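[1] Let me see the structure of the following:
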Amino acid sequence: MKVLIVVAHPDQASLTHSFTGVANQQLQRDGHEVQVTDLYAMRWKSEIDRDDFPGLTETERLIVSAASDRAFHAGSLTEDVKAEQAKLLWADGLILAFPLWWFTMPAIMKGWVERTLSHGLGYGLGAYNDTHWGDRYGEGAMAGKRGMLLVMLGGAQPHYDRRGINGPIDDILFPITHGVLFYPGFNVLPSFVSYRADRMTPERFENEGEHLRERMRNFFTAEPIPYRMQNGGDYLIPSLQLRAELSPGIDGFAAHSR
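    Predicted coordinates for the structure are as follows:
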């Protein structure tokens, strides 16, 4: 199988890069092919602007979704974006490795998501009608592929428990696991999370590294998070509200998985 790892950290000696190396090594030991996109090393352009769409005239208004769709289908996206899209289409699995900064991924990785998952590839697919609201949330170009987050946190685990001051880690990561990975069709595996990253000891690194190696050994067999498919009957269309009889008494993020 083939795996793409996208990593975002400016320091090659960081825990993010160290655990990326562990994951890469184990996947290759198990016979998988791996490509690594190191966003800082390649000086990835984060922002979407007019330079992303060479076919756009100087006087034409930039409507990103429309420009992205035209450029994707015309094959006129910039070469860096086309190269990353080719890696995504090549891969059977995607791992996003990053430190949690201000409760989300670093800006450079958000820019990779915004530019690489263009209209026509990451979103904007399928019919919209009374029974089907586009190919997304379990459907789409990434359907059948696996996705996972590899996340480093500075805080301690209790800070991210159900009653922790930062909020539950699964809720914090939901916009990425559900909104970035599941949205274009990935089967999303539970995230690998390492706490107190700046206080990592060699002993704990070895212990957590073994846990990560085990996760990699099971990358293509582990059960994904049971998110509800948009067009699978759990949601009313076109309101996209969860049916009242499902997850009774539960709302918010938790309602959207079985």
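[2] C-alpha from now on. contacts and neighbour counts both.
    Will do.
[3] Helices of the stretch 151-258 of the chain, start to end?
    169-176, 202-217 (DSSP state H, counting those that start in this stretch).
[4] Can you point out the buried residues in the longest one?
    Using 16 or more other C-alpha atoms under 10 Å as the burial criterion, the residues of helix 202-217 that qualify are 205, 208-209, 212-213, 215-217.
[5] Quick check: which helices or strands does the helix or strand encompassing Thr37 pack against?
    Per DSSP states H and E: Thr37 is located in strand 33-38. The elements that strand 33-38 packs onto, with contact taken as 3 or more C-alpha pairs under 8 Å, 6 or more residues apart in numbering; DSSP states H and E, are strand 2-7, helix 15-29.
[6] Tell me which of these sits nearest to Gly93.
    Gly93 sits nearest to strand 2-7 of all these, at 4.6 Å, using C-alpha to C-alpha.
[7] Quick one: work out the angle between the closest one and strand 33-38.
    Per axes from the mean of the first three to the mean of the last three C-alpha atoms, to 10 degrees, the angle that strand 2-7 makes with strand 33-38 is 20 degrees.
[8] Now do strand 2-7 against helix 15-29, angle only.
    170 degrees.
[9] elements contacting strand 2-7?
    Using 3+ C-alpha pairs under 8 Å, 6+ apart: strand 2-7 touches helix 15-29, strand 33-38, helix 79-90, strand 93-99.
[10] what do you get if the cut-off is 6 Å, keeping everything else the same?
    With contacts taken as 3 or more C-alpha pairs under 6 Å, 6 or more residues apart in numbering; DSSP states H and E, strand 2-7 sits against strand 33-38, strand 93-99.
[11] The shortest one: which residues count as buried?
    Within strand 33-38, the residues that qualify as buried by neighbour count (16+ other C-alpha under 10 Å) are 34-38.
[12] Now tabulate the residues you listed in JSON lines and tack on distance to Pro175.
    What follows is the buried residues of strand 33-38, written out as JSON lines (distance: C-alpha to C-alpha, whole Å):
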{"residue": "Val34", "distance to Pro175": "26"}
{"residue": "Gln35", "distance to Pro175": "25"}
{"residue": "Val36", "distance to Pro175": "23"}
{"residue": "Thr37", "distance to Pro175": "22"}
{"residue": "Asp38", "distance to Pro175": "22"}
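[13] and for comparison, fold this next one:
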Amino acid sequence: MYVNIFLILAYPNPHSFNHAIADVANRALLNAGHTVLFHDLYQEGFDPVLTSDEIPRDGSLSHEVFIHCDEIAMADGIIVVHPNWWGMPPAIMKGWIDRVIRPGVAYRFLEGDNGEGVPVGLLQARAAIVFNTANTPEHRENEVFGDPLEQIWKDCVFGLCGVTNFWRDIFRVVVTSDDIQRKKWLDQVHDRVMQVFPGV
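    Below you'll find the predicted structure:
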């Protein structure tokens, strides 16, 4: 059963379509009886800079990072919302990955492995959804850039941390979309959330 869902958003404009996506996902989860652990990284002023003191497995963590680590570790499911910027998440989201998806929380290395091997995933979340917005048409994204965000989230983050049930929806081209198209996309967000995380 999915109970605690970690929902994380990275977009600086509070009136953005990314915020609308996160709002629809949040309300759908709450209406279905889930507990939502929601973080708007820009609104919270999350510091994305990883310090050298944090790098060791038993490194010194700020209270903010400790809370994020505790919540991601207890989450039964994860939803990520952010735009495609240069084929990458926004810097604040990358910094969140650096600081929170850390050894002892999201993965560990086997005894005798000093970090050169493949880690064992520790996250208990059984499913993850990533919602991305983009202004690059699908054919150009796939043919020219190869859709790097798919590999970043599916393989490099969630796959290594033990979350193998993965869905990703991309909404494009946002900059030229109208209200009718955006309503259809938001309906798609609701349906995906309910498909992956049905009511408690």
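[14] Let's have the helices of the stretch 151-258 of structure 1 in CSV, adding distance to Pro158 of structure 1.
    Shown next, in CSV, are these (distance: least, C-alpha to C-alpha, whole Å):
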stretch, distance to Pro158 of structure 1
helix 169-176, 10
helix 202-217, 17
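[15] Would you mind finding the most buried of the helices and strands packed on strand 33-38 of structure 1?
    Stretch with highest mean neighbour count among these: strand 2-7 (a mean of 23; mean count of other C-alpha atoms under 10 Å).
[16] quick one, what contacts the spatially most central residue of structure 2?
    Nearest residue to the geometric centre of structure 2 (C-alpha atoms, centre = their mean): Val80, 2.7 Å. When contacts are counted by C-alpha atoms under 6 Å, 6 or more residues apart in numbering, Val80 of structure 2 touches 7-8, 130.
[17] picking up where we left off before, out of the helices and strands packed on strand 2-7 of structure 1, flag the one nearest Ser118 of structure 1.
    With distances scored as C-alpha to C-alpha, the stretch of the helices and strands packed on strand 2-7 of structure 1 nearest to Ser118 of structure 1 is strand 93-99 (16.4 Å).
[18] what stretch of structure 2 does the closest one fall on?
    The alignment of strand 93-99 of structure 1 onto structure 2 (TM-score structural alignment) spans residues 77-83.
[19] Return the distance of the matching stretch from the chain's centre.
    3 Å (C-alpha atoms, centre = their mean, to the nearest Å).
[20] how much does that stretch stray from structure 1?
    Average distance, stretch 77-83 of structure 2 versus aligned residues of structure 1 after superposition (mean C-alpha distance after the TM-score superposition for structure 1): 0.8 Å.
[21] Run a quick neighbour tally on Gln12 of structure 1.
    Each residue near Gln12 of structure 1 was counted by other C-alpha atoms under 10 Å, and the total is 13.
[22] what's the mean distance for the strand holding Thr37 of structure 1 versus structure 2?
    So strand 33-38 of structure 1 averages 1.1 Å relative to structure 2 (mean C-alpha distance after the TM-score superposition for structure 1).
[23] which residue numbers in structure 2 go with that strand?
    Strand 33-38 of structure 1 lines up with residues 35-40 of structure 2 when matched by TM-score structural alignment.
[24] Tell me the counterpart of Phe6 of structure 2 in structure 1.
    Phe6 of structure 2 maps onto Leu4 in structure 1, by TM-score structural alignment.
[25] Would you quantify the distance from its match to Gly21 of structure 1?
    Distance of Leu4 of structure 1 to Gly21 of structure 1, given as C-alpha to C-alpha, to the nearest Å: 13 Å.
[26] How about the contacts made by the residue nearest to Ala128 of structure 2 when sequence neighbours are not counted?
    Counting by C-alpha to C-alpha, 6 or more residues apart in numbering, Ile78 is the residue found nearest to Ala128 of structure 2 once chain neighbours are left out, at 4.6 Å. With contact taken as C-alpha under 6 Å, 6+ apart, Ile78 of structure 2 is in contact with 5-7, 128.
[27] how about 8 Å then?
    5-7, 72, 125, 127-129 (C-alpha atoms under 8 Å, 6 or more residues apart in numbering).
[28] likewise His190 of structure 2?
    Per C-alpha under 8 Å, 6+ apart, neighbours of His190 of structure 2: 24-25, 28.
[29] Please say which position in structure 1 it maps to.
    Here His190 of structure 2 is matched to Arg213 in structure 1, going by TM-score structural alignment.
[30] ditto for Asn26 of structure 2
    In structure 1, Asn26 of structure 2 lands on Asn24 (TM-score structural alignment).
[31] Equivalent analysis for Val130 of structure 2, please.
    Under the alignment (TM-score structural alignment), Val130 of structure 2 pairs with Leu149 of structure 1.
[32] and its match, how far is that from Asp171 of structure 1?
    Distance, Leu149 of structure 1 to Asp171 of structure 1, using C-alpha to C-alpha: 14 Å.
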